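> Quick one: sequence plus predicted model below, questions after.
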Amino acid sequence: MAQQLVVTAIGADRTGIVSQLSRLVSDCNCNIVDSRMAIFGNEFTFIMLLSGDAAAISKIEYLLPSSGVELDLLTMTKRTSAHKPPPLSAPYLLSYTGPDKVGTLGAISSLLADHQIYIGALRSETHQLDGVPHTHTQMTVQLPGSIDAATVRSLVLDKLAQMSLTGSFELQS
């Protein structure tokens, strides 16, 4: 029976890291089911969901720490099981842009949590616009059956306006 393992690796960004980690995964007879990579500052970050039989997962758990040291990466693993999402709506895309202020993401995510809205994906970036930091954030969210999308859209757009942000809340196509 297939088992799953989440692997996180963080270290100085340089060419070839993804190739080396992918080779290790293959050499251990695991499959990369899902992955995300990003550069934060000068740091490379890579998160993978691996699948394999018990021997393959145990092998990569054993080899990854020493491989991480060789690659100058901080690594972490955690066993998991297949994701079984609760019954939710079709996905919606919530996006917003505006002046970057402390607490913006916290305020928006709290509003969603207060209404049991599931965040499935999140990407937030800050960039300079005329010397002022601005944030651009996109979230894929899903609603519980007990809340109507028009109500959520209204709540979100009101919150964005209060925070001097522009944005949208639309059914994802």
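Structure received.

> Going by C-alpha atoms from here, please, whenever you check contacts or count neighbours.
Noted.

> part of a helix, is Ile60?
Yes: assessed by DSSP: H, G, I helix; E, B strand; the rest coil, Ile60 belongs to a helix.

> want to compare, so here's the second one:
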Amino acid sequence: MGTVKQAGRQAPGDATRPASNENYLLISAFGTPAHSPLVALSKRISECGCNLAEARVSTLGNELSVLALAQGAWDAIAKLENALARLDRDGELRLAHFRTSARQPQANLLPYVVEVVAADKTGVLFQLAEFFERQNITIEQLHSTRYRAMQTGADMFSAQITIGIPNTMHIAALRDDFLEFCDGLNLDAIMDPMKF
């Protein structure tokens, strides 16, 4: 009688291959808004028998950028890799992709949102990222932009950052350190728990 694999488990000889539907391909694509990378990517993902697990779309400069995470069986992901290679050769999109794995849940991280507004100056984003790195705090999501204030015409910087704070960290002390850091750089900032 043959052996039956349990769902989600690997046979001893399959150590290099994830379980049947736990294969992931991370794809980044850039194109013009007239030739949306989202349409082209989601079509190829669907045609190859994969699911679009996550996607991010944004316009940066004159380019529409898409970051997509495709999930599927090993052979479906391989088929998608070939389809993306053909799409890349067509030249309408600029593509990069590689295999990855599912994100592991981080139950020990508390999600917080940081918002910063300041007069635009070189290095603000670097200083913010460096502050969180020194504290061993992960930046989960970030959206930053530079704009001109309507009332004064001053060049401004704005950032919305989602961070993961270890649950062992003293939140009030971290908030005090962060606000003191921002005061030193003349940044207007808040740090609040993420509300779902």
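Yep, it's here. Quick caveat, the model's predicted, so the values are computed rather than measured.

> Now for the residue mapped onto Phe131 of structure 2 from structure 1: which residues touch it?
With TM-score structural alignment defining the correspondence, Phe131 of structure 2 maps onto Leu111 in structure 1. Leu111 of structure 1 sits next to Val156 when contact means CA atoms under 8 Å, 6 or more residues apart in numbering.

> Leu111 of structure 1 and Ser154 of structure 1, how far apart?
According to CA to CA, to the nearest Å, Leu111 of structure 1 and Ser154 of structure 1 sit 12 Å apart.

> who touches stretch 179-196 of structure 2?
Contacts of stretch 179-196 of structure 2 (CA under 8 Å, 6+ apart): Leu110, Pro111, Tyr112, Val113, Val114, Glu115, Val116, Val117, Ala118, Ala119, Arg175.

> Now name the helix or strand holding the fourth one.
Assigned by DSSP states H and E, Val113 of structure 2 belongs to strand 109-119.

> Output the residue interval of structure 1 matched by that strand.
Against structure 1, strand 109-119 of structure 2 falls on residues 89-99 (TM-score structural alignment).

> Pull out the buried positions in that stretch.
Neighbour counts over stretch 89-99 of structure 1 (16 or more other CA atoms under 10 Å) mark Ser89, Pro91, Tyr92, Leu93, Leu94, Ser95, Tyr96, Thr97, Gly98, Pro99 as buried.

> Which residues does it contact?
By CA under 8 Å, 6+ apart, stretch 89-99 of structure 1 touches 132-145, 160, 164-172.

> Now check Leu84 of structure 2 against structure 1: what is it aligned to?
Aligned against structure 1 - with TM-score structural alignment as the criterion - Leu84 of structure 2 pairs with Leu64.
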